[in-house]
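Visitor: show me how the following folds:
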Amino acid sequence: MNNIEFKKLRQKLGLTLAELGSILDTDPRTIRKWEADGAASTSRDPNPIACRVLEWLRDGYRPSQWPDGK
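Guide: From the prediction side, this is the model:
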């Protein structure tokens, strides 16, 4: 999964950077870097484990950190 796919899936799930950060136990600034354009100096590839978790969320898994109402 590339940075654009990662961001689109997070947005499709209706999760903010902070909400996904809580689920992944990751700083939202790190997620922002994963989602940044590859040309940006602060960009980096999304973490493969985070990509897998995002796919689980897409497939219906809801951890205890899932925001109420989503």
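Visitor: could you use CA atoms for every contact and neighbour count after this?
Guide: Noted.
Visitor: contacts for stretch 43-62, please.
Guide: Contacts to stretch 43-62, defined as Cα atoms under 8 Å, 6 or more residues apart in numbering, come from residues 1-3, 6, 9-10, 13, 24, 31, 33-38.
Visitor: residue 23 versus residue 34, what's the distance?
Guide: Distance from residue 34 to residue 23, counting by Cα to Cα, to the nearest Å: 15 Å.
Visitor: Proceed likewise with the subsequent sequence, for comparison:
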Amino acid sequence: MTPAEFKEARRKLGLSQSQLGQILDTTPQTIRKWEMAEDRSTARSVNPVAARVMGWLLSGWRPPEWPRG
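Guide: Next comes the predicted model:
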């Protein structure tokens, strides 16, 4: 999953970087770095486990940490 695909998936789910960070047990800063263009010096590759969880979220699975309302 590319950074742009990851960001688009998060937006499609209606989640903020903070909310997704809580679901993935990471910081909003890490989410931001995963979403950065790959040519930026502070960008990081999207974590493969996070990408897999994002796929589950897109298919309808919701963890207990899912934001209410």
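Visitor: give me the more crowded residue out of residue 34 and residue 23 of structure 1.
Guide: residue 34 (22 against 19; other Cα atoms under 10 Å).
Visitor: and the more buried one, what does it touch?
Guide: 3, 43-47.
Visitor: checking it next. Helix, strand or coil?
Guide: Under DSSP: H, G, I helix; E, B strand; the rest coil, residue 34 of structure 1 falls in the helix class.
Visitor: the one 10 residues further on now?
Guide: Taken by three-state DSSP, the conformation at residue 44 of structure 1 corresponds to coil.
Visitor: structure 1: helices as residue ranges?
Guide: Applying DSSP state H to structure 1 gives helices spanning 3-12, 17-24, 28-35, 48-58.
Visitor: ok, average deviation of the longest one from structure 2?
Guide: Translated: helix 48-58 of structure 1. Here the mean offset of helix 48-58 of structure 1 against structure 2 after fitting is 0.3 Å, by mean Cα distance after the TM-score superposition for structure 1.
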